[in-house]
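Novice: following is a predicted model, sequence given first.
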Amino acid sequence: MQVRSILRILGLLVAVFSVALLPPVVLAWIYGDGGAAAFFLAFLLSLFIGFILWFPNRDRRADLKTREGFIIVVMFWVVLGTVGAIPFWMPDNFSLSFTDSMFESFSALTTTGATVLTGIDELPHAYRFYRQLLQWLGGMGIIVLAVAILPLLGIGGMQLYRAETPGPMKDNKMTPRIADTAKHLWYIYFGITLACTLAYWAAGMDLFNAVGHAFSTVAIGGFSTHDASIGYYDSWIINLICVIFLLIAGANFALHFAAFRGKSLRNYLHDPELRALLAIQLVLILICVATLLVYRWYDGVGQAVTHGMFQAVSIAITAGFTTEDYSAWPVFLPVMLIFASFIGGSAGSTGGGLKVIRVLLLYRQGVRELNRLVHPKGVFSVKYGQRALPDRVIQAVWGFFAAYALVFVFIMLGFIATGLDDYSAFGATVATLNNLGPGLGSVAANFQDVSSAGKWLAILSMLFGRLEVFTLLVLFTPTFWRG
C-alpha cells in the first residue's frame, strides 16, 4: 500500500478544493452581509491541511494501482466533506452545529440536495452561493477535475477516474489519455453551465440567482437560493428551462462530447440509454399531468401541465427541485415519483439512482430468462444497441443491484432505529441513497427534525449513493486489504 503517495495526492486535492472558498469571500465583500471572515479562515485552514498532507510526502511518486485509487476517492470525499463544513461551523452571524454543518456540506458535495436549513432567503449571499458552488463541484466530481489539471498524478489518474466515474462500463474513454478525457468532460460541463446561466438570466433571474441555480441544475443537485426553490419565481419559462437542462445533464456526457466533436446529433438519436431515459420521463409526465387533471388539483390545465412536468422530471432524475409540495399530491403520485428516482439519470451523467443503463440491462436480462423458460435449448443474448454484451457485464449489474438492495435495507432499518417512522425512514433512505434530496413524511421538506444519529447515517447513505455503493463497500471486504 503506497500510503505516502496517497497522502501526497490527498493533500494536492484538498489544496485544489481550497480555491473554492475564495469566491464567497469576494461576494461577502461585495454585498456586505457577512461571511468574509468565516470563508477566509476556512480557506487558510483547508490550504494548511493540504500542505501538511503534501509537504512531508512531496517526493513520493509511486504509480497508483486500483486499490489505492479506491482509497483516495473515499478518503477525499470524506476529507472534502469535512473541510467543506468549516464555513458553516465557524463562529459568525450564521453558524450551525457540527453535525448540521457536516450534513449540509456532504449533501451539497454529493449533489443530494437534502438540507437542514430554513430561512435560506435571509442567509448572507456568501453562504447561499457556497452551497450552490459545492453542488457544482460535486456534480462532475472534483477528482475528475484534479485528474484534468494535475499532471502530478501521473499514470495513476486512471485509477481515480475509474473509481469516481458512475456507470457499469467505466473503462470507456473519450480520448486516449485520461487527463484529456477529464478535461473534455469539464469543458462540456462548464459550457452547459454557462448556457443554463444565460437562459435563466434571460428568463428573469438576476445574475446571482441565475449562476447559483445553473450550478445546481447542471449538477442535478437541487439546492436553491430560496426556501421555495424554483417555485419562488412562479414562472413557466423558468420551469421549462430547468426541465430542459436537467434532461441535458441527465444524459451521458460522452454523448455530448461525441455530438460536439462530430458536429452531429446522430449519436443522441441512436443511443438506447438516452431513448429509454426520455421515454421514462415522458410516461411519468403523462401520468402526473393526467392524474392532476382527473383530481382537479389545479384550477387550469396549464398549471397541471407545468407542475406535473416539472416535478416528474425533477424527482425522477434525482434533482429534487420543487415548485410546490409534491408529497401532498393525490393518490399514488408521491410514491410513484419516489420509486422513479431509483432509476435516476444516465451513466456518465450527474444524476443519481441506479442509472438508466443498469435498469435497462436488468429488464433485458429478465426478458432473456423468460425466453429461456419458453425455449430451454435456445441461445439468447443481452444486447445494448447492436452489440451483444458479455455475461460479466450482466453479472456486474446484478451484483451492483444486490449490493444496493442490501445497503438500502440496512440504512432504512438504521433510520427506523434513530426514531423515524417507517414511511419517513423509507423516504429518507431513498432521498439520500439516490442523492435525491426531498423524501416523504417528516423528511419531505428538510431533515431539520431528524436526530443527530439519523443525520450521520444520512451522510453515510449519501456517500454510498455518490460513490455508487461498490467504491465504498469494497473497503469493508477482507479481500481488499490482502496483499
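Specialist: It's in.

Novice: CA atoms for contacts and neighbours, from now on please.
Specialist: Noted.

Novice: all strands of the chain, in order?
Specialist: 383-384, 387-388 (DSSP state E).

Novice: which one of the ones you listed is the most hemmed in?
Specialist: Among the strands of the chain, strand 383-384 has the highest mean neighbour count (mean count of other C-alpha atoms under 10 Å), at a mean of 14.

Novice: gap between the residue sitting furthest away from the middle of the chain and N371?
Specialist: Going by C-alpha atoms, centre = their mean, the residue of the chain most distant from its centre is K377, 43.4 Å out. From K377 across to N371, the span is 10 Å (C-alpha to C-alpha, to the nearest Å).

Novice: do A254 as well
Specialist: According to C-alpha to C-alpha, A254 and N371 sit 33 Å apart.

Novice: how distant is stretch 148-164 from the center of its chain?
Specialist: Chain-centre distance of stretch 148-164: 20 Å, with C-alpha atoms, centre = their mean, to the nearest Å.

Novice: report the buried residues of that stretch.
Specialist: Of the residues in stretch 148-164, 148, 150, 153, 155-164 count as buried by neighbour count, 16 or more other C-alpha atoms under 10 Å.

Novice: what about that stretch, how long is it end to end?
Specialist: Note: stretch 148-164 ends 13 Å apart using C-alpha to C-alpha.

Novice: which residues touch it?
Specialist: 9, 63-66, 68-70, 72-73, 141, 143-144, 147, 170-171, 178-183, 467, 471 (C-alpha atoms under 8 Å, 6 or more residues apart in numbering).

Novice: looking at this protein, which helix is longest?
Specialist: In the chain, with assignment by DSSP state H, the single longest helix is helix 391-417.

Novice: could I get the buried residue list for it?
Specialist: Buried residues in helix 391-417, counted by 16+ other C-alpha under 10 Å: 394, 397-398, 400-401, 404, 407-408, 411-416.

Novice: another one to put next to it:
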Amino acid sequence: MHLRLITKVLGLLLMVFSLSMLPSVLVSFIYNDGIHDAFILGFLITLFTGFAIWIPVRHHQADLRTRDGFVITVLFWVVLGLAGSIPITLAPAATETFTDSFFESFSGLTTTGATVITGLDELPKSLLFYRQQLQWMGGMGIIVLAVAVLPMLGIGGMQLYRAETPGPMKDAKLTPRIAETAKALWYIYFSLTLVCTLAYWAAGMTLFDAISHSFSTVAIGGFSTHDASIGYFDSPAIELIAVVFMILSAANFGLHFVAWRSRSVKHYLLDPEYRTFLMIVAGLSVMTIGLLVFTRTYDPVTSVRYGLFEAVSILTTTGFGTADFALWPLFGPFMLILASFVGGCAASTAGGIKVIRSMLLMKQGLREIKRLIHPNGVFPLKVGKRPVGDRVIEAVWGFFSMYILVYALILFGLLATGMDFPTSWSAVAASLNNLGPGLGSVAAHYGAIPDTAKWLLCIAMLLGRLEVFTLLVLFSPQFWRS
C-alpha cells in the first residue's frame, strides 16, 4: 500500500475540487444574495487543506496499484462529502447541524437526491446552484474526471477507473488510453447537459432553472430548485423533455460514444441491455398509468402524464416529481420503489442493481428451471448473441447477495432508531439505489428522521454509488495483506 502516493492523489483532487465552489461565488454576485463569503471560505479551506496534504509528498513517485485505487476511491468520496458540506454549513439558514450539511452534500455527490432542506423556493440562488452542481459533478464520478488529469501529472489512472466505473464488465474501454476514455465520456456528458439546458429553456424555464435542472437530469440526481420539483412548472413539454433525457442518461455511455463516433443510432436498438431497459420502461409505464386510470386517481389524460413521468423518474433513480406518488392507491408506491432496484444500464449515471445484472439473474433463474426438467441438458447463457461465462454469473450472484444483505442490515439499523417500517424500508431502498424520495416520513424530505438514521443512509448512498464491493473490499483481511 503506497500511503504517500494515496495522500498525494487526495491532496491534488481536493485542490481540483475546491475550484468547483467558484461558480457559486459568481452566481451569488449576479443575484446579489449575500452569501458569497460561504463559498469563498469553502474554496480557501478546501484548497489549503489539499495543498497541506500534497506538499509533504509532492515529490513521491510510484506506480498506482489496484488496491491503492480502491482506497483512493472510497476515501475521496468521504473527503469530498466533507469538503462539499463546508459552504452548506456556512450558508445562513440552509441547515441547522453538521449532520444535515454532510447529508445534503453527500446526497448530491452520490446523485441520490435525498434532501433535508425545505423551503427551496426561498433559498439563495447560489446555494441552489451549488446543490445542482454537486449532482452534476457526481454524475459521471469525480474520479473519472480526475483520471483525465492525473496521467499528465505522472500518475496512472487505470486502477481508479476500474474502481469507479459502474457495471459488471469493468475492463471494457472505449479508447486505448484511459485518459482518452475519460475525456470522451465527459465530452458526451457535457454535450447532453448543454442540449438538455437548451431544451428546458426553450420549453419555458428560466435560464437559471434550465441549467440547474439539466445538471440533475443528466446526472440522474433529482435535486430541484423548487420544493414542488418538476411539478412546479406544470408543463407537459418540460416533463416530456425530462423523460427523454432521463431515458438517454440511463443508457450505457458507451452506446453514446459509439453512436457519436459512427454517426448512427442503430447501436441503441441493437444493444440487448438497452432494449430490455426500454421494454421495462414501457411495461412499468403502462402498469402505472393503468393503475391510476383504474382507481380513478386522475382523469385519463392526467393519468398518462403523471404515470409516465413518475415511472421513468423512479425507474431511472432520478427522483424528480410531478405528483406525490407516495399517496397513490393500492400497490402503486411499492411497485415504483421496487422498480428502482433495477435502475438504469451499466456505465450510466443511474443507480440500482443495473439492467444487465437483472437480465443475467433472470436468465440464470430460467436456466435453472430448464436444468430441473432436463438434468443432462446443456443450456448456454447468452446476452444477445454473446455467451456469458460462469465467472460473470457468479460475480452477478455475489453482487446481488451482498446487495440484499447490506440492504437488510441497514434496514434493521433504521428500525432500531424507532422509525416505522414503510419509512425505513423505502429510505434504505432510496439511498442504496441512489433514488432520493421514499415513502412515509421521507416522501418529501429527510429532515425529520434521527441523525443516526441519516448517517446510516449516507453509508447506503456510498455503497450504492460504488456498487457495494468497492467499499466492502476494504473490510476484507486479505485486502490489507502484503
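Specialist: Perfect, I can see it now. Keep in mind that this is a model prediction, so the values were computed, not measured.

Novice: circling back: give me the more crowded residue out of A254 and N371 of structure 1.
Specialist: Of the pair A254 of structure 1 and N371, A254 is the one with more neighbours under other C-alpha atoms under 10 Å, namely 20 against 14.

Novice: hang on, the more buried one packs against N172?
Specialist: No: taking C-alpha atoms under 8 Å as the definition, A254 of structure 1 is not a contact partner of N172, at 9.3 Å.

Novice: which residue ranges form the helices in the stretch 101-250 of structure 2?
Specialist: 125-140, 142-147, 158-164, 178-203, 207-218, 236-249 (DSSP state H, counting those that start in this stretch).

Novice: in the superposed pair, what's the mean gap between the first one and structure 1?
Specialist: With both structures laid over each other, helix 125-140 of structure 2 and its partner residues in structure 1 are 0.3 Å apart on average (mean C-alpha distance after the TM-score superposition for structure 1).

Novice: check which helices and strands that helix sits against.
Specialist: helix 22-31, helix 98-109, helix 207-218 (3 or more C-alpha pairs under 8 Å, 6 or more residues apart in numbering; DSSP states H and E).

Novice: got the contact list for it?
Specialist: Counting by C-alpha under 8 Å, 6+ apart, 21, 24-25, 27-28, 31, 33, 35-36, 84, 88, 91, 105, 108-111, 113, 120, 186, 189, 212-213, 215-216, 218-221, 223-225, 348-349 sit against helix 125-140 of structure 2.

Novice: residues in contact with L293 of structure 1?
Specialist: By C-alpha under 8 Å, 6+ apart, the neighbours of L293 of structure 1 are V301, A304.

Novice: who's in contact with I241 of structure 2?
Specialist: I241 of structure 2 neighbours (C-alpha under 8 Å, 6+ apart): C196, A199, Y200.

Novice: kindly report the same for I230 of structure 1.
Specialist: Taking C-alpha under 8 Å, 6+ apart as the criterion, I230 of structure 1 is in contact with S224, I238, N239, F321, T322, T323.

Novice: centroid residue for structure 1?
Specialist: T111 (3.8 Å).

Novice: quick one: map that one onto structure 2.
Specialist: Under the alignment (TM-score structural alignment), T111 of structure 1 pairs with T111 in structure 2.

Novice: turn the strands of structure 1 into CSV, columns for distance to T432 of structure 1.
Specialist: Below are the strands of structure 1 laid out as CSV (distance: least, C-alpha to C-alpha, whole Å):
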stretch, distance to T432 of structure 1
strand 383-384, 30
strand 387-388, 34
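
Novice: out of the ones you listed, which comes closest to P438 of structure 1?
Specialist: Checking the strands of structure 1 against P438 of structure 1 by C-alpha to C-alpha gives strand 383-384 as the closest, at 32.8 Å.

Novice: what's the average distance of that closest one to structure 2?
Specialist: Averaged over the aligned pairs, strand 383-384 of structure 1 sits 0.9 Å from structure 2 after superposition, using mean C-alpha distance after the TM-score superposition for structure 1.

Novice: need the contact partners of that strand.
Specialist: Contacts with strand 383-384 of structure 1, where a contact means C-alpha under 8 Å, 6+ apart, come from P272, L361, R364, L389.

Novice: among the residues you listed, name the buried ones.
Specialist: Buried residues within the contacts of strand 383-384 of structure 1, defined by neighbour count using 16+ other C-alpha under 10 Å: P272, L361, R364.

Novice: mind listing what the last one touches?
Specialist: Taking C-alpha under 8 Å, 6+ apart as the contact definition, R364 of structure 1 lies against V382, K383.

Novice: then the second one?
Specialist: Contacts for L361 of structure 1 were tallied using C-alpha under 8 Å, 6+ apart; they are V382, Y384, I394, V397.

Novice: could you redo the last one with a cut-off of 10 Å?
Specialist: Contacts of L361 of structure 1 were listed using C-alpha atoms under 10 Å, 6 or more residues apart in numbering, and they are E273, V367, V382, K383, Y384, L389, V393, I394, V397, W398.

Novice: export these to a markdown table and append columns for distance to S451 of structure 1.
Specialist: Converted to a markdown table, the contacts of L361 of structure 1 look like this (distance: C-alpha to C-alpha, whole Å):
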| residue | distance to S451 of structure 1 |
| --- | --- |
| E273 | 39 |
| V367 | 44 |
| V382 | 45 |
| K383 | 46 |
| Y384 | 44 |
| L389 | 45 |
| V393 | 40 |
| I394 | 39 |
| V397 | 34 |
| W398 | 34 |
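
Novice: isn't N252 of structure 2 up against A350?
Specialist: Yes: judged on C-alpha atoms under 10 Å, N252 of structure 2 makes contact with A350 at a distance of 9.4 Å.
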